[in-house]
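Participant: Structure here, sequence nowhere to be found:
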């Protein structure tokens, strides 16, 4: 594989040679990608399990591969409509003429992929960038080598490197990648690394989309259905062992229902992950760095006097001391406010819990916190739902469920403030990777020349003043 600069130059040349791939060409890209993806489902699932130490094939199909195929189908059905010029109003002052928006490929797009969803976060942005007609360079995480090899083979079978190129490598390689003068750069990862990526892109005036994370709260009101809420919270927190940027990071529960909710969470976990299937169905923590971090957080919580409730048969020590990456859901209560579990994105199957006595208390505290990527509210109260939707800030909101806002093909996905900037998925994916070119078109005859100098036409000056002063 030639180096980054060579491939970037090649893709620039390819984009210049054909700056506007037509509908049929783009549709063919999506169809070929879909066919290859379907043929490689088993290989990708096996590679994902190898990289994670263990991840259920069925979970990979549900949370990574199926969403990719759904997105491909969604884009194929809507691509022709998205590509059509969009008419805009033309004031009578400028008639006869017409205004429209022409969506044009930006050129060469860079995509930086994290390790937690290496297929979905590679293929998803790729679909949007290809639909918009771009060339794409992908930087994959060094923590998922087996999946990287599989993706490289899959994409090489469909696209020449002048169209789509895949790179791996460490943080040094990632820094070089981020510094290339892309026409757009999408980064998914931590807030700390996101700042470095944005700084590198700023030197090139590269527009960026940052999909970061943060501490996404789940709020359970007193009127919530405890059984349903607990089951959905457990699924949202335990999918991919909590290694999800939109996983519920911590739980805020009305004090009146805290104890029954804790019992419902434990019961729901044991129902969804019975002991006899725990090792097959529950994903492992992906890296040794992740395992050590989870262990350190739990040890610190114990030392701070917190209560840790393991939702599985054994304590957290039993699982982590076995040397595997398996860590079932751990509920943490009575945790001091200064503890790292309240300060850092957890990104694992640890769920701190705190109670509130008034929903106003929740709103008052939310306004002081960094804006999260997701906010989850469990309540049947329509007025309360509208209050959270309208008056809280987050990348997205999911009412009475977890994670499912990301799976909606027709909704944008993106953060706000510390959780990112920009969005993709849905039509926003197409527009993010396109330049909305404004076009004003007119014929040879046009009364607009009346505004040209010289300005000594008294009748015209009087008419202009009348226009300015009219209501």
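Facilitator: Now that the structure is in, tell me what you want to look at. Fair warning: this is a prediction, and the values are worked out from it, not measured in the lab. Numbering: from 1, shown residues only.
Participant: CA only for contacts and neighbour counts going forward, please
Facilitator: OK.
Participant: Let me see the contact set for residue 440.
Facilitator: Residue 440 is in contact with 97-100, counting by Cα atoms under 8 Å, 6 or more residues apart in numbering.
Participant: Which members of these are the farthest-apart pair?
Facilitator: Using Cα to Cα, the two most remote members of the contacts of residue 440 are 97 and 100, lying 10.3 Å apart.
Participant: Mind checking which of these two has more residues around it?
Facilitator: Applying other Cα atoms under 10 Å to residue 97 and residue 100 shows that residue 100 carries more neighbours, namely 18 against 15.
Participant: Would you check how far apart residue 132 and residue 108 are?
Facilitator: If you measure residue 132 against residue 108 using Cα to Cα, to the nearest Å, the figure is 11 Å.
Participant: cool, and residue 183?
Facilitator: Relative to residue 108, residue 183 is positioned 5 Å away (Cα to Cα).
Participant: ok, now residue 143?
Facilitator: From residue 143 to residue 108 the distance is 25 Å (Cα to Cα).
Participant: let's bring in a second model and compare:
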């Protein structure tokens, strides 16, 4: 028995002593997360700058911290309703019986969070787990070591380790963590690591949620207003320097529109991110080298790079955002998740060809469609599969707590946010109370089916048809 197993036993013992926390206890724990963030916004922003090198505090507050406040407020508003038993329909032949579903807590939830949004993506699932009445054990990413370390110290200050425990460390710690027999394991990260986590969890049959990524397309219909589409895509690709699981990974557009779109894209990128202090840096040298390798591989194979900003190396930017055109299909950038400020542009003949292109590839985590043609839009929605869709903008489907968020196929399994997160970390117990008709023994439960068999059972079978 190692220290992790002992630690899990201690948290499990605390949960066993309080397996059905009241709504007041659940909301108080969520409220502590809210207070913890509110009291340390500035310090968290500084920790993120220390990890990324460049990361504007407004961007951090907007895309990380604001989402946490929204999740707390939404949960506070709806938790009472989520916790209520749900009555279900009873067939007439079961007399006066009553059936319902109760949501129960499941135990200790393990969370493995990523480095790209190391505060938001650590605490959002924790809020959902607390709402469902569970205890939480977090393993944050070692690549955002300063933020992860600071967040760990804050959680230790605001929570008892039997409520909300944090363990930091590298891949060796992550491997041991993933193998623990949690009530549920929640992982956000790459597909490659997700497979390893799933294999480790399978040893103890731990239920798992995988929030992965993949190549999320931005489809520009011929009916789109190019200026608006370019502004949204530039924002989606350059926010956090593209280090976002639902960033637009590539663009599908008709060839006749490509030049005009690139012009609008450059204009939008310059308007939004010309200040070098507002373009987030790569998390580390490993990420920077990955971008450089993707770019050089594409160019070596014949792609043409088009700078998105017209003041190269302003303020010593470590990487210049680019669009890529004429990209050969064997280029790495068209097959690997980019997770950076590189935007391949793929030309297609029409909307049907764009749909075909998407469907020949793994299902993406997000899909973005730009245009006004409702018929083409409906075809895209009906004929493609993706974790979520935003129409005529980027990201926003993931910002709504009322919409479940998650992937499909290789982009993930399971969902959270709002009620979906509460359900993910709850056990839905089915309950039937058997009663006879009008308080009598008539038609009570299994009684009409009891042997000896004969004409009585024959009549029952005809009734049940």
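Facilitator: Arrived safely. Remember, it's a predicted structure, so these values are computed and weren't measured experimentally.
Participant: list the contacts for the aligned partner of residue 279 of structure 2 in structure 1?
Facilitator: Using TM-score structural alignment, the partner of residue 279 of structure 2 in structure 1 is residue 282. For residue 282 of structure 1, the contact set (Cα under 8 Å, 6+ apart) comprises 55-56, 238-241, 273, 326, 328.
Participant: run the last query once more with 10 Å
Facilitator: Residues in contact with residue 282 of structure 1 (Cα atoms under 10 Å, 6 or more residues apart in numbering) are 54-56, 59, 238-241, 272-273, 325-329.
Participant: now, the most widely separated pair of those residues?
Facilitator: 272 and 325, at 19.1 Å, using Cα to Cα across the contacts of residue 282 of structure 1.
Participant: higher neighbour count, those two?
Facilitator: More neighbours surround residue 325 than the other of residue 272 of structure 1 and residue 325, with 23 against 16 (other Cα under 10 Å).
Participant: so how many other residues sit close to residue 2 of structure 2?
Facilitator: A total of 7 residues lie near residue 2 of structure 2 under the criterion other Cα under 10 Å.
Participant: How about the contacts made by it?
Facilitator: Per Cα under 10 Å, 6+ apart, neighbours of residue 2 of structure 2: residue 176.
Participant: Return the distance of it relative to residue 138 of structure 2.
Facilitator: Counting by Cα to Cα, the gap from residue 2 of structure 2 to residue 138 of structure 2 is 18 Å.
Participant: now do residue 230 of structure 2
Facilitator: Per Cα to Cα, residue 230 of structure 2 is found 38 Å from residue 138 of structure 2.
Participant: can you list contacts of stretch 356-369 of structure 1?
Facilitator: Residues outside stretch 356-369 of structure 1 that contact it (Cα under 10 Å, 6+ apart) are 215, 217, 219-222, 252-256, 258, 355, 372, 384, 387-388, 391-393, 418.
Participant: Any quick PyMOL command for the buried ones out of these?
Facilitator: To isolate the buried subset of these in PyMOL, counting by 16 or more other Cα atoms under 10 Å, use the following:
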select buried, resi 215+217+219+220+221+222+252+253+254+255+258+355+372+388+393+418
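Participant: Residue 249 of structure 2 against residue 343, yeah?
Facilitator: Yes: using Cα atoms under 10 Å, residue 249 of structure 2 is in contact with residue 343, at 6.4 Å.
Participant: Could you name every residue contacting both of those two?
Facilitator: Common neighbours of residue 249 of structure 2 and residue 343, using Cα under 10 Å, 6+ apart, are 233, 237, 242, 333-334.
Participant: With secondary structure and distance to residue 77 of structure 2 as extra columns, can I get those residues in TSV?
Facilitator: Shown next, in TSV, are these (DSSP: H, G, I helix; E, B strand; the rest coil; distance: Cα to Cα, whole Å):
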residue	secondary structure	distance to residue 77 of structure 2
233	helix	33
237	helix	33
242	helix	33
333	helix	43
334	helix	43
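Participant: Run through the strands of the stretch 1-150 of structure 1 in chain order.
Facilitator: With DSSP state E, counting those that start in this stretch as the criterion, the stretch 1-150 of structure 1 has strands at 86-88, 97-105, 108-112, 135-139.
Participant: For the last one, give me the average deviation versus structure 2.
Facilitator: In this overlay with structure 2, the average offset of strand 135-139 of structure 1 from its partner residues is 0.6 Å by mean Cα distance after the TM-score superposition for structure 1.
Participant: again, but for the second one
Facilitator: Strand 97-105 of structure 1 differs from its equivalent in structure 2 by a mean of 0.7 Å after superposition (mean Cα distance after the TM-score superposition for structure 1).
Participant: Give me the distance between that strand and the centre of its chain.
Facilitator: Relative to the mean C-alpha coordinate of its chain, strand 97-105 of structure 1 is positioned 29 Å out (Cα atoms, centre = their mean, to the nearest Å).
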